[in-house]
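A.B. asks: Take this sequence and fold it.
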Amino acid sequence: MTKSNKVSFHNRRNFERIFFLLILPVLLFGCNFPTTKNKLLQDRSQSLEAYATPFVKVQFTVSLPAPLSDGETLTIVILDEVTGLPNNRQAYEMSKVDPLSYTTALSIPMQSVVKYRYEKIGTENMPETNPNGGHVRYRMFYVEGNTEHNDEIFSWEDDKKDFEVGRFEGVVLDQNTGLPIPDILINIGGITRFTDANGLFVFANLPAGTHNTVFYAIDGKYKVHQQGAEIATGKTTPANIKLNQNTAVEITFLVSPPDDAMGAPVYIAGNLVQFGNTFSDLLGSMSIETSRMPLLEQQADGTLRKTMSLYSGTDLRFKFTLGDGYWNTEQKNEGGNFTRQLIVPNQNITLELQIESWRSSVFEPISFSTFINPGVGYAGERYIQFKINDWTEPLRMWPIGNGDYLYILYSPFEMASPITYRVCLDTACNSPSASQLISQEEQVEQSDQPLSRSISVDSWLTELTKESYPDIYRIPFPYKSQDYKTIIELSPRIRPSESALISIGIEEIKQLNANTVILTPQWFQNGAEDLLHPEIGKTPFYFELYSYINAVKENGFTVGLYPQMDLLASDGDAFNFSHQNKSWQQSWFDSYRQFVLNYAKLAEITNTEYLFVGDKNLLASLPDQNAYNADQLEDQWLSLISDIRSEYGGKLVWAANAGAEMDPLPEFIDAFDEIYVSMDSPLSEGNSASFNQIAYGFTRNLDNFLYEVYRSTLKPVTLAFAYPSVDGAVQGCQLLNNDCNNDGLFVKEEVSDQTLNLFEQAEIYNAIFPTAASREWITGISIRGYIPGGTSDDPTSSIAGKPAKDVIQHWFSGLN
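C.D. replies: Next up, the predicted model:
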């Protein structure tokens, strides 16, 4: 099959059988919650029915912040995280008890974990909002028997309220071992967070009152724990939670597929992390990361098989798919997708299941084919991406050899609008730094006849031309010891769902000849009254970061862990530590302590060589910078450093910034082993400069205030750079503002309106490296903000896919 061929469907069934038999050697081998008038439709498989739990009645009653308006109704919406929260929703109108109270009863299988939310229906659907002002993604409720359950709605999107608040914090421990449990979801009041490496959690701003709280293991390892939490105004409610482990069992899925799409890879999408669930909103509000779904193995008799290690008592929701939880999932013969349910039994079992169909009951399949030269982009999988209202997660295309790829879409086709699609060379389909790796958008209408679409991108027919930098200033490399560090610091904007970028990054960083990689997980603070916390979908789970560190180590790199803070993403000017009262400063510092000690523990467990502490935002918390609270802060810092040292045995590094001038070092700098200076100092008084002017400006900054860092401490100093690829990059921090209060990184939203200038970024590194490498007191050089898989139309600090990469590669090769 060549790029000019189009698929003919004169006999659709015979074609598919022949096609998939040909590609087989190349390829790797619903739930509804009704009211009590109805019951959940049982899975049609007798194998699953044998393990079904009995239905029980749950009476949901909810209190409103204000009476509904005339013509408005209230619904409870049962959500399906496997299919995606916007899809396969089951909404039930609630009955009025009084103007501020509504109720309804649902029949639900025992041991189910229900994910739901409330919506006000009027001229449009109005979602409830959580205490932080965002939409409630879902509430959780664990069904243990016939019961009454009460909720309180805080506010609506169109009528947000203020309320008295308190705090909820605590620790989650293993009942048997007493050890802390990381990655436990805690759902309270429509907000979901997860425990850190020390089992700790905190919710800073919960409305006063009693809230149902669910503690949930993302892999099912621990029994679900549910209790009420009484939140008092201005008070902290502590919780010491001990969870019992469930019994580990093996569940074998033995699946009979339909007689079309034979040989295509079939996966299991599910609501647990081992079935691809991220518990966060990905593209299109989907939740499944396709690269983590388990692949069913083809058997000689045509059946499919997969054995999974699961835990008894777990509420498993799952479906079989050729795509993800929404696209190309198993269908009923009469039409419609569904999600299966299994309450995992306390024994090893084999489930014999039948996939009825992949097809829509109304429309015929659409075939997408493309040719991509093997020399284009990165070796690996190619993806197709679909859009209805929004782009959804990319799906793996099926390779058929020699650069040809195919994907056949069977369902769903129930949407009213045409399907928009495009092909991507890697999973970063929506990355602003990867436009060269994405085809043009096209549309196709659903039809009752089979359709085929051939996608052609001229630049993909031959190897992709990359910008290079031919004028590298070449001088003899100074001798460096084997301890000299050549570092790539990954961007903190890499999300957990983009885990494929870690693998891509490892290969790229090898080519750069760096010897050290720094990972930069983030915690967040949303609003002046909030505290630092990990955020699902943005902060890697413990198990994810653990695997990233090990993957980097296995490829021969030294590893550093530099935890980053994203303060007040929704209110960037509100954080002013020195202007807050002592009580707030104490609370905030306690959350910072939790943040640092979380990563200190992980760094010790993974034998990570370097742990970085410090941030430009921390300056006001240093004792010598905060006369208002100096004594208390000094005690806090010294205690924190002592605790870090008790937890972590590697090198402790203080991270500082050098903009228009060097940020002050703390009085306790002697407690650190090394210093990491992120330098975005202006290199020229104008918005452009020659090689010699840049070199002079850098040397001036180095000698005028950076050398003093070494002279005053006699500690090893690493210089870190992150100049962007835009016009005026030589201005450094003054590119953004004259106050130079940047944190050393230039991210997309800060430079997206600037004019791209790849060669200015390259010239900066070309001019500063000879001087930086010549100073013996500098023991390492780091390039910050690296975004793997990037291309040359990205204006940020990342050097990936840009001419500056050639300069870095040249110097890193010579300095190692």
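
A.B. asks: hey, let's count contacts and neighbours off CA atoms from now on
C.D. replies: Will do.

A.B. asks: And the helices in the stretch 501-650 of the chain, which stretches?
C.D. replies: 542-554, 582-605, 630-647 (DSSP state H, counting those that start in this stretch).

A.B. asks: Including distance to residue 142 and mean neighbour count, could those helices go into JSON lines?
C.D. replies: Converted to JSON lines, the helices of the stretch 501-650 of the chain look like this (distance: least, C-alpha to C-alpha, whole Å; neighbours: other C-alpha atoms under 10 Å):
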{"stretch": "helix 542-554", "distance to residue 142": "24", "mean neighbour count": "16"}
{"stretch": "helix 582-605", "distance to residue 142": "29", "mean neighbour count": "19"}
{"stretch": "helix 630-647", "distance to residue 142": "36", "mean neighbour count": "16"}
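
A.B. asks: For the comparison step, fold the sequence that follows:
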Amino acid sequence: MAVVAVVAGVAMAAVVGPVAGGKPATGPTPANSRAATAVRQGVREFQKGIAYTGYWHDAYVGPGARRALRRLRDTGATWVQVLVTGYVRTLRSARIVRRADATPTDASLRDVIDYAHRLGLKVMLKPHVDIWGSECWRGRIGPGFSEAEWRAWFASYRSFIVHYARLAEQTGTELFCVGCELDGTVHREAEWRAVVARVRREYSRRITYADDQIVEDPYAVRWWDAVDLIGMDAYPELTRRLHPTTVQLRRAWRRWARRLEALSRRWGKPVILTEIGCRSVRGAATAPWDYLRRGPVDLRVQQRWYAAAFKALVRRPWLVGMYWWQWEPATPAGGPRDTGYIPYRKPAERVLRAWYARRL
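C.D. replies: Sure thing, here's the model as predicted:
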């Protein structure tokens, strides 16, 4: 999903919504699904995940945040994705900063990861980069850069991401995401390979990258061989109907599932859906990435979208996990009057619980 964080003043109004080609330049190109099955068996476990999204410096601190994390665990989730965001001032800015008022502190990240582990959850740490005070999407970073600007941006990004790789290693975090939806940069293959190599010097466990180009160009990333899992933020437009049925949505998912399976086969690596979700607003299934859509609450469309995704995607040999967007540390959040992504206290949560109670 193309995630855009909007910040005004000290508090962050962080709303996130998705956006949704090329063969690999190097690396393995397996010819059949046996490779995908083998790599899933190597992973051993399906990641029943939920994205836990804090957008201010102390978002993960306090009894409310802990209560929210316990509720997340109670859905049957076995993995939690912890979000941390750095910022640039404009699309052309090369300097990525950790803002004292908005970026979760290292201490709070250590605390939430420790608490998640005590709850029996495994953790993915997923750093984002957003544009401060703007609705511009991070995928637009990069186009128009000069070579000097590219060097400066990657130097800053390398410093930013290595900082969190070290924290992930120190906290025993089980999975690390080296980037998210930086579509305008992924063609810089040499630089990204260098970033991943540098991260591996600090972090000893599995690594992924969160692409989101399932629609436009699923083969845009040509360096999947450098990471362990192919990550995809999945918010495809499945229908033009305002009130689609679960059957209609499930059928529409098959097209996108074939794309993901082909990607897994090409690289011989399993796929995780680093984000997947749909809002509870009328017409959400026509553009599940649209976090700004206005309209009346529609709990049923979200419920059906969840059900269709589970029915169409789980137990496929190439898929090893999914992270539903989103769950917030603030309470109360979600509920039957909410039009956002959060499934808490909505019919979609019942679907989530039912599937996460199964062996996937």
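
A.B. asks: Skip the chain neighbours and tell me the closest residue to whatever residue of structure 2 lines up with residue 505 of structure 1.
C.D. replies: Using TM-score structural alignment, the equivalent of residue 505 of structure 1 in structure 2 is residue 68. In this structure, residue 68 of structure 2 finds its nearest non-sequential neighbour in residue 329, 5.4 Å apart by C-alpha to C-alpha, 6 or more residues apart in numbering.

A.B. asks: what's around the match of residue 505 of structure 1, how many residues?
C.D. replies: Neighbour count of residue 68 of structure 2, defined by other C-alpha atoms under 10 Å: 21.

A.B. asks: May I ask you to confirm that it is in contact with residue 344?
C.D. replies: No - judged on C-alpha atoms under 8 Å, residue 68 of structure 2 makes no contact with residue 344 at a distance of 9.8 Å.

A.B. asks: who touches both of the two?
C.D. replies: Common neighbours of residue 68 of structure 2 and residue 344, using C-alpha atoms under 8 Å, 6 or more residues apart in numbering, are residue 327.

A.B. asks: Map residue 799 of structure 1 across to structure 2 for me.
C.D. replies: Under the alignment (TM-score structural alignment), residue 799 of structure 1 pairs with residue 343 in structure 2.

A.B. asks: now do residue 729 of structure 1
C.D. replies: Under the alignment (TM-score structural alignment), residue 729 of structure 1 pairs with residue 284 in structure 2.

A.B. asks: List the single closest residue to that match in space, sequence neighbours excluded.
C.D. replies: residue 278 (6.4 Å).

A.B. asks: check contacts around that neighbour.
C.D. replies: Residue 278 of structure 2 is in contact with 235, 284-285, 288-289, 302, 305-306, 325, 341, counting by C-alpha under 8 Å, 6+ apart.

A.B. asks: how about the aligned partner of residue 156 of structure 2 in structure 1, what does it touch?
C.D. replies: Aligned counterpart of residue 156 of structure 2 in structure 1: residue 591 (TM-score structural alignment). In this structure, residue 591 of structure 1 makes contact with 531-533, judged by C-alpha under 8 Å, 6+ apart.

A.B. asks: In structure 2, which of those residues still touch?
C.D. replies: Counting by both residues aligned by TM-score structural alignment, their matches' C-alpha atoms under 8 Å, the members of the contacts of residue 591 of structure 1 that carry over to structure 2 are 531-532.

A.B. asks: Could you pick out the buried ones from the contacts of residue 591 of structure 1?
C.D. replies: Using 16 or more other C-alpha atoms under 10 Å as the burial test, the contacts of residue 591 of structure 1 include 531-533 as buried.
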